[in-house]
Structures are given as C-alpha cells and as structure tokens.
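Undergrad: Okay, predicted coordinates and the sequence, questions at the end:
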Amino acid sequence: MTSVAKIPVIDISDDNQDQAQVAKELVEAAIEHGFIYIKNTGKAIPVEDVDAAFELARKLFKETPVEEKQACTIQKNNRGWSAMHYETLDPKNQRVGDFKEAFNFGEPSPTNHLQQPIPPTISSAEPFISRFHTLCHHLSLRLNTLLGIGLSVSPPDFFTSAHLRENGASGTILRLLYYPSLSSLTSQSQGHEVSRTSVKEKEDVRAGAHSDYGSMTLLFRLKGQAGLEIQTREGNWVPVPVCPPGTENDPQPPILVNIGDLLSYWTNGLLRSTVHRVVFPGAQANGSGQEGQEGKGNSLVEGESGEGERYSIAYFCHPVESMKLEPVPSERVRAFGEENGKAVVNGEKKMLTADEHLNMRLQASYLKLYEDENKE
C-alpha cells in the first residue's frame, strides 16, 4: 500500500469551538508537517464559488486563444500568464521548466477591480475573480489570527495586522494552474509545440521541488487528480491525498493549507515551510529537488489517477511588502531559536523585507523573464 502524508484535518467553521484548542491544533500541525487540511464546509469559501473558479480555469486554459494569453505574459510584479516551461521552480535540478501553465491575479483595488490586463475571453469574470480573491484573503486572516493565538504572540494579532490590505501593498497572488495530461501533451511553449516524446518521465516534473515564498498558501484541488507530493523530514517523497480519510463524501475536498517561508522566518523555523512538488504520478522518480536525495515518490493514492489533465487553484498569502523578517514576540519562538542556536532562520536574511525575499525567489524561478530584461 502506498505511504501517504499523514496530515491532520481541522474544522474551523464552528464559531462555538474552543478557539484556543483549534489554534493549538493548527500550530502543532504547522510545526510537524507544515501542511494542514482545512475542512471546507462551505462557510469560509462557498462550494459553488470553488466550482466556478475551476470552471473559469478551464475556460482560461482551454478556450482562450494563446494570443490573448501572450498579451498578458507575466511581468516582474508576478502578475499574468506563464506558458509551458516558463517557470522553473527547481532550477538546480530540472533539465527543463515546469510542465504547466499558470495565470496570476494580483490583489484587486479598493474598488474591486483587477490592477492588470486579463484576456478578453474571461473579462466578464473580473468581479468574480476579485470576490474569490477577497474570500481567500478573509480565510487567510482567520488562519493567521489562530496561529498568533496558538503561539501566544504579543500582540496576538501580529500576523493578522501584517496582512491587512489597508496597511499596504503585498505580493499576494491568486493563481490558476493547468497541467496537461502526459498522453496528450501538445501545449504551446513560447511558440513551439511540446511533444509527448519530449517528456522524460523519470526526470521531469509538473512543478519542481520548492517551498512557498509567502506566509501561507491555500490550495484547492479536484477529486481524483493526483500529483502533489511533500518531502518528509527523512528526505522521502510521499503523495498528499486530495481527500484524506473521513472527507471522501464531503461536497468539496478540504482546502490544503501550507506554511510558507515567511511564517517560518518569523518563527525561527518553528513553523515548517515544507518542500513540495507536483509529479507525473506513476512514473519512477529520480528524487531530484533536494540535495540529490533519493526519494521514491510518484506512487498513486487509491482513488486518484495521474492519467488525465490536472487543475489546481492556489492563493499565495503575502504580508505587506515592507514587513521585516525578524522573529515575532513569542516566548515559544524565542525558546525554539535558542535551543537550535539561531536567532532567525538563515541569519543573513534577518533584515530582509517580505518584498525583497519575494523578488529574490522570483528571479531564481523566472529565468527567461530576467534574462530578457538583462539583454535590453
């Protein structure tokens, strides 16, 4: 039987719950796994809105002319369309860029308008995109509040305040993702056809191994679509089921939340920013992506398939750009740092701002974007 990630499922929808207990469960999951399933009862993010977001993704990636998407090619502000192979999340180990397309929507304006060009084919969806963005924002604020309570941060709303839109601009992104099926991979890649035979199943990945750049990520997936793996503390790759035990009959798969780099920096590494990737399920992995470790990976979870195309939606929550990456005022965070002989994760990043960290990571993954700029 395939070994899978044993990630806790937490229901935060009941306002009558003991919030301190819920906060404790969230923190412990963030420490041990860096990933948490949030049971989606439809209260935080309505089920019909999640369905509509996936329908929008299908329209964008399957019905929108490539010329419209190319006119919205991603820029240094991390907004817009990235074509097949345009992003390389693990440049040290990937022979080619990621086998995926993506479209990034930045935060809407105070009047709920998108502050970037979008393809005319989906222009009528602008109000919905802004609303879905805001729903995810509110859920991320709730989770940040609970993490602050669970860590006894002083003041307890430190994380929440750091992410309020009214406190300044941020790198927060709502991202629609499309991974073509392995058997019919003929998508455009910067004007060139990508043939099925160009994929080396033992080497290539749909999204390279990486940790997320921001504070936390909300990930929405579709039932039956395999591919996501996380790296364990022992260096092995294990799949993350879309529907963990007990959620198979829920109207929507649980929202998968993972801790990003900034919450890890802010907590001296106590909260874990876990390395993860998206693979061609069923192919034999070579373990690339983490210092040459030989992870087995690529096993299928019962009830999931790697044969067809794959869609996902990620909300990358980032704090206000000017926030410093220094340890938060928490006795538990301070004690953990002292026990591990460090004041912060990677001390040289101590005075980086959230925006500086994001730009550093983007330059490493969007090689073509920055190479083209340097040639000008």
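TA: Great, that's in hand.
Undergrad: C-alpha from now on. contacts and neighbour counts both.
TA: Noted.
Undergrad: State whether residue 20 is indeed within a helix.
TA: Yes. The assignment for residue 20 by DSSP: H, G, I helix; E, B strand; the rest coil puts it in a helix.
Undergrad: okay, now it: neighbour count?
TA: Look at residue 20: counted by other C-alpha atoms under 10 Å, it has 13 neighbours.
Undergrad: And residue 233, by the same measure?
TA: Other residues close to residue 233 by other C-alpha under 10 Å number 11.
Undergrad: repeat for residue 124
TA: 10.
Undergrad: Repeat that for residue 47.
TA: Neighbours of residue 47 (other C-alpha under 10 Å): 16.
Undergrad: quick one: residue 8 from residue 31, how far?
TA: Residue 8 is 12 Å from residue 31, where distance means C-alpha to C-alpha, to the nearest Å.
Undergrad: do residue 160 as well
TA: 19 Å.
Undergrad: Residue 178 now?
TA: Distance from residue 178 to residue 31, by C-alpha to C-alpha: 30 Å.
Undergrad: Of the two, give the one with the bigger neighbour count.
TA: residue 178 (22 against 18).
Undergrad: isn't that one right up against residue 102?
TA: Yes. In this structure, residue 178 is within contact of residue 102 by C-alpha atoms under 8 Å, at 6.3 Å.
Undergrad: let's bring in a second one:
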Amino acid sequence: MQSIPHVDMSVFKTDFDKFVQSIGEGYEVNGFVALTHHGIPASTIHQALDATRDLFALPEDVKKQYHKPGLGGARGYTPFGTEIAKDAKHVDLKEFWHVGREVENSDEYPQLVANVWPKELPSFKATMTELFSALDELGNQVLEGIAVYLGQPRDYFRKRVNKGNSILRPLHYPPIVDKGTPSVRAAAHEDINVITLLIGSREPGLEVMSKSGAWIPVTILEGAIICNVGDMLQRLTNGLLPSTTHRVVNPPAPYNEVSRYSIPFFLHFNPDVMIEALPQCVSDENPAKWPPITADDYLMERLREIGLIK
C-alpha cells in the first residue's frame, strides 16, 4: 500500500451499488479511505481552518477561561500537553477545542452538554456549526454504504447516530521548539468512535500503519477528506473493518517550525446503542472478539485511558 484508497463520493448518488463496493473494500484493506468529490465547499473548509488558526492565536489566559475541569474535555478548550495516547509514555504536542452537537434539551441524553463558544471570535460558532452539519451528513452517507456492505438496511446507522455525542475538534500542533523532545504531535493510536472524518491539514505528518507494520505517509488529492474506521465500528464488525493505528509525526524542517492545523470530526453512536458484533461478522473461524457494551460506557472507559477523564 503506497497510500490510502480514494473513494469518489459522487457515485453515492449516481451508482449506489458501486459506491457500496468501493467504500467497503476500501475499508477492508486498511480502515482508511480518502473521500473525493464529497460536495463540501472548499470555502467552508478553508473558513474553518482559518477560524482554527485565529482561535489558537488567542492569548493563553483567554483560552484557559474556556477550559472546563471535570468535563473530560467534552466541550471547550483542552490545553497543550493534556492528552496522552493509550499506552504512550509522553503527552501529545497539541491543544484543541471540542464542539459538540447543538441540542435544544438534553433530557434524553444528558451526555450532550452545551457547547462553549469564544466570545472573542463572534463568527466561530457559525463557522463550526456549519462544518459540523456538513461532516455529520457526509459521515452518514459513508455509513449508508457501510450498512449495505454489511448486509444491513441502508438506514441502519442513521437512526443509531442521529443523536450521537459526535465531536468536531479544531486542533493545533504548535511549532516544535525542543527538537530533541521525546513527544510527538500525536502518538500512535486508534480512534474511539464509529468513523472519523478529517479536514486539513495543509502540512505533512499523518502516517497510517499498514498490515505489514510499516508506516505509510498519507498522501491524498487536494481537497479530499480522510475518513477512517474507529474502534466502535471495528467492534460492531468483529474486526472485519479494522480500526487502524495512525499517528502525526514531528515533520522535518521547515515544517517543524510552523504550526499545523487540522479538524477531525469524530462521529459517535447515540449513547445507549449497544455495540455487539453483527451476526454476519461472526463465524467459527472468526468468533466474537469483544463482549457487548453500550457506546457511552465504552467512550468513558477509553477517555480514562487517554487521560481526559481522571
């Protein structure tokens, strides 16, 4: 594998059966694809990346006003050097902000807490909610293809993620001051959620582990959106669709002397969805690998592992 497979999202409307095969086979290879012709305007993406740059350019004391202790980083600001990958020895070299689903009330799912918006950037809310909605819909289209590939009804996932605790994460990797640091921008890890959609970055560094154990730099067409399988979907498919280890390495000069910005969207199941291997993904040769668990219980378990919940 030289890089990740590309999937043309325009086929979703013109030849759904072909889309199903390309998305399913793409994910079976290595859990990562790049979505082209996805329909999200370049202006929406560039505005969001510019807003991310403006957000992290705010003074430290201003950003820290939006850090909410006890929430596990669920909304608002998480300072530099907080998150650590599962089983890693050093913290990641990043700071980030979490935007969740905008909800009228959280009676059904108290996990869907109110968003935190920086009053210093009045356009930030509109920019990020527009991107959240666009990526949420794109993710649902991907999941429609995956559902049919797995022998499920086309709307199997839509009704299981429509109130999910999904997260948009504007992310900043600052310039690397200490060139000898043992830390990297994001240590090797797998994502917790169902699928992740990633816009940006305009800088190199993302690498995916191939099945042979080699690290593959991700090279994609300009404007494509990277979309990978998370651990929740891996559990649901009993490993048929793999959640692949990936990392963001410290790049060579001159890239290590500038900031890197990206915005992943972590698409989640509704909190009460039971994650249990689909019957057609279980066989004598491939028995069920994991016990059933609710999406919220699994999320909390993993957030403790990466240091966001103590």
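TA: Great, that's in hand. Everything numeric here is computed off the predicted structure, so don't read it as measured data.
Undergrad: Would you map the strands across the stretch 101-250 of structure 1?
TA: 101-106, 173-179, 188-189, 192-193, 207-210, 216-221, 228-231, 237-239 (DSSP state E, counting those that start in this stretch).
Undergrad: Those strands: which one's closest to residue 146 of structure 1?
TA: strand 216-221 (12.9 Å; C-alpha to C-alpha).
Undergrad: where along structure 2 do the helices fall?
TA: 11-14, 16-30, 42-56, 60-64, 124-149, 158-161, 231-236, 295-305 (DSSP state H).
Undergrad: Comparing the second one with structure 1, how large is the average distance?
TA: Between helix 16-30 of structure 2 and the corresponding residues of structure 1, superposition yields a mean separation of 0.9 Å, by mean C-alpha distance after the TM-score superposition for structure 1.
Undergrad: so that helix versus helix 124-149, what angle?
TA: Put simply, helix 16-30 of structure 2 runs at 100 degrees to helix 124-149, going by axes from the mean of the first three to the mean of the last three C-alpha atoms, to 10 degrees.
Undergrad: Provide the aligned range in structure 1 for helix 16-30 of structure 2.
TA: Aligned using TM-score structural alignment, helix 16-30 of structure 2 spans residues 19-33 in structure 1.
Undergrad: Need the residues that contact the matching stretch.
TA: Residues outside stretch 19-33 of structure 1 that contact it (C-alpha atoms under 8 Å, 6 or more residues apart in numbering): 7-8, 10, 12, 35-36, 146-147, 149-151, 258-259, 270-272, 274.
Undergrad: Next: stretch 324-338 of structure 1.
TA: Outside stretch 324-338 of structure 1, the residues that reach it (C-alpha under 8 Å, 6+ apart) are 151-155, 158, 262, 265-270, 343-344, 349-354.
Undergrad: do that again at 6 Å, thanks
TA: Stretch 324-338 of structure 1 is contacted from outside by 152-154, 266-268, 343, 350-353, using C-alpha atoms under 6 Å, 6 or more residues apart in numbering.
Undergrad: Over to stretch 150-163 of structure 2?
TA: 144, 147-148, 269-270.
Undergrad: Mind listing what's buried along that stretch?
TA: Going by neighbour count (16 or more other C-alpha atoms under 10 Å), the buried part of stretch 150-163 of structure 2 is 150, 154, 157-158, 160-163.
Undergrad: ok, those vs residue 211 of structure 2, which is closest?
TA: residue 150 (21.7 Å).
Undergrad: how far away is that closest one from residue 280 of structure 2?
TA: On the measure of C-alpha to C-alpha, residue 150 of structure 2 and residue 280 of structure 2 end up 8 Å apart.
Undergrad: what's the answer for residue 158 of structure 2, then?
TA: 20 Å.
Undergrad: most tightly surrounded among the helices of structure 2?
TA: helix 231-236 (a mean of 23; mean count of other C-alpha atoms under 10 Å).
Undergrad: Packing partners of it?
TA: Using 3 or more C-alpha pairs under 6 Å, 6 or more residues apart in numbering; DSSP states H and E, no helix or strand is in contact with helix 231-236 of structure 2.
Undergrad: So which residues make contact with it?
TA: Contacts of helix 231-236 of structure 2 (C-alpha under 6 Å, 6+ apart): 192-194, 241-243, 275-278.
Undergrad: run the last query once more with 8 Å
TA: For helix 231-236 of structure 2, contacts defined as C-alpha under 8 Å, 6+ apart pick out 190-195, 240-243, 275-278, 289-290, 295.
Undergrad: now it: which residue numbers in structure 1?
TA: On structure 1, the counterpart of helix 231-236 of structure 2 by TM-score structural alignment is residues 261-266.
Undergrad: quick one: the matching stretch to structure 2 mean distance?
TA: With mean C-alpha distance after the TM-score superposition for structure 1, stretch 261-266 of structure 1 averages 0.6 Å from its match.
Undergrad: I'd say residue 343 of structure 1 and residue 270 touch.
TA: No. With contacts counted by C-alpha under 8 Å, residue 343 of structure 1 stays clear of residue 270, the gap being 11.6 Å.
Undergrad: Show me which of those two is the more surrounded one.
TA: With neighbours defined as other C-alpha under 10 Å, residue 343 of structure 1 and residue 270 compare such that residue 270 has more, 24 against 21.
Undergrad: To residue 46 of structure 1, which of the strands of the stretch 101-250 of structure 1 lies closest?
TA: Of all the strands of the stretch 101-250 of structure 1, it is strand 216-221 that lies closest to residue 46 of structure 1, at 12.3 Å by C-alpha to C-alpha.
Undergrad: so which pair among the contacts of stretch 150-163 of structure 2 is furthest apart in space?
TA: Longest span within the contacts of stretch 150-163 of structure 2, C-alpha to C-alpha: 148 and 270, 20.0 Å.
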